[in-house]
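Colleague: mind looking at a prediction? Sequence and model below.
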Amino acid sequence: MTDKLVISGLEDFQAREGELLFTSPPLTASKDMIQGFCRSVNQLDWFHFDEERAATSPFGAIVAPGMFTLSLIHSVYFENVELRGLRALFLGSDRFRILRPVKAGDQLSLRFTVARVEVREEGFAVHYDFSWHVNGQEQPVTLGNFIVRYWSEQD
């Protein structure tokens, strides 16, 4: 495990505006992980479960649902970043795109960038850009953005 990046307030985010915040260590999108996610959201299509049939499909393997990578972002973010003295509230996403399938066994890395920092009357908002990549491939499998509102724990 790499050392976490510590963020303690507005100034830390402003200093990183427009910069890559982190690239995560590889995460294996295992068949069990994909199928567990599918069961949790009742997405029981054959191309998530039937290995033989999926092998003969255009994908060539079991594939993850589109929202799979989106669901991993929270935990991967906090494996790489430690917030100190801040409260956070997820405000939403303006875009999310699936560019190609994630196959069982793919090694994924998350790239997370501080796109913009917006000072508000109370607290501030950080606009993040993210992309998931299969290791060894430059084109992302998914990409999008998030907006998170932050306040000091003293506010």
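Modeller: Ah, there it is. Residues are numbered from 1 along each chain as shown.
Colleague: only C-alpha atoms from now on, for both contacts and neighbour counts.
Modeller: OK.
Colleague: can you tell me how far the residue nearest to Trp151 when sequence neighbours are not counted is from Ser152?
Modeller: Nearest residue to Trp151 in three dimensions, chain neighbours excluded: Gly123, at 4.5 Å (C-alpha to C-alpha, 6 or more residues apart in numbering). In this view, Gly123 and Ser152 are 7 Å apart by C-alpha to C-alpha, to the nearest Å.
Colleague: for comparison:
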Amino acid sequence: MSTLDVSAEATPVRVFAQPGELLDAVGERLGASPWFDIDQARINQFADATLDHQWVHVDPARAASGPFGGCIAHGYLTLSLVNYFLPQIVRIDGASMGVNYGCERVRFPAPVRVGARVRGVGELLRAEALEGGVQAWIRVSVEIEGEAKPGCVVDTISRYYF
């Protein structure tokens, strides 16, 4: 099985001068964010915030003999990083406001182990005009450095208003 292409570093943020330009860019790869380190402290903070203290996330001694050989990030921690990655992948100038409208098809194909580096890679799947703006479906794959499968793949839905 081949690994993801992690040789390339982050790409410059893809800038659209105004929301309507998204309509002509459907199907395009938008770029990649810089790499981001996943450490045990961040996983513990997420566990505290969500009250999800399952041992596979927060107990390094027990997790060492578990199915992943150590602690892994919560899937929802990996998903939550998409909000951090998106502005590093795409920027819509000329919008008076952008809002998260939702998500479709969230998947967690591979565990994100403590010490891993992850990044977001975006692709514009679809865009539709709406009254006063544009709605865009952007697939963000959270790649794990050196791994064949991403830690998360989510089709985000954003609305950008003029």
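Modeller: Yep, it's here. The shown structure was predicted, so the numbers you read here are calculated from the model rather than taken from an experiment.
Colleague: picking up where we left off before, I'd guessed the residue nearest to Trp151 of structure 1 sits against Tyr150; true?
Modeller: Yes - contact criterion C-alpha atoms under 8 Å: Gly123 of structure 1 and Tyr150 qualify, at 5.6 Å.
Colleague: structure 2: strands as residue ranges?
Modeller: 14-16, 29-32, 36-37, 90-92, 97-107, 117-130, 133-144, 152-161 (DSSP state E).
Colleague: same list (the ones you listed) but as CSV, adding mean neighbour count.
Modeller: Below are the strands of structure 2 laid out as CSV (neighbours: other C-alpha atoms under 10 Å):
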stretch, mean neighbour count
strand 14-16, 16
strand 29-32, 22
strand 36-37, 15
strand 90-92, 19
strand 97-107, 13
strand 117-130, 21
strand 133-144, 25
strand 152-161, 22
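Colleague: between these, which gets nearest to Gly66 of structure 2?
Modeller: strand 133-144 (20.2 Å; C-alpha to C-alpha).
Colleague: so where in structure 1 does the closest one end up aligned?
Modeller: Mapped onto structure 1 using TM-score structural alignment, strand 133-144 of structure 2 spans residues 123-134.
Colleague: now the matching stretch, how far from the chain's geometric center?
Modeller: Offset of stretch 123-134 of structure 1 from its chain centre (C-alpha atoms, centre = their mean, to the nearest Å): 8 Å.
Colleague: also stretch 133-152 of structure 1?
Modeller: The chain centre lies 5 Å from the centre of stretch 133-152 of structure 1; the measure is C-alpha atoms, centre = their mean.
Colleague: likewise for stretch 94-113 of structure 1?
Modeller: That offset, for stretch 94-113 of structure 1, works out to 8 Å (C-alpha atoms, centre = their mean).
Colleague: which residue lies nearest the spatial centre of structure 1?
Modeller: Ile73 (2.9 Å; C-alpha atoms, centre = their mean).
Colleague: tell me the contacts of the counterpart of that residue in structure 2?
Modeller: In structure 2, the residue matched to Ile73 of structure 1 (TM-score structural alignment) is Val82. Contacts of Val82 of structure 2 were listed using C-alpha atoms under 8 Å, 6 or more residues apart in numbering, and they are 120, 140, 142.
Colleague: again with Pro26 of structure 1
Modeller: Neighbours of Pro26 of structure 1 in contact, by C-alpha under 8 Å, 6+ apart: 107-109, 135.
Colleague: do that again at 10 Å, thanks
Modeller: 106-110, 133-135 (C-alpha atoms under 10 Å, 6 or more residues apart in numbering).
Colleague: give me the mean distance between the top helix by length along structure 2 and structure 1.
Modeller: In structure 2, assigned by DSSP state H, the helix with the most residues is helix 40-50. For helix 40-50 of structure 2, the mean deviation from structure 1 after alignment is 1.1 Å (mean C-alpha distance after the TM-score superposition for structure 1).
Colleague: what's that helix packed up against?
Modeller: The helices and strands touching helix 40-50 of structure 2, judged by 3 or more C-alpha pairs under 10 Å, 6 or more residues apart in numbering; DSSP states H and E, are helix 55-58, helix 75-80.
Colleague: perfect, I'm done here.
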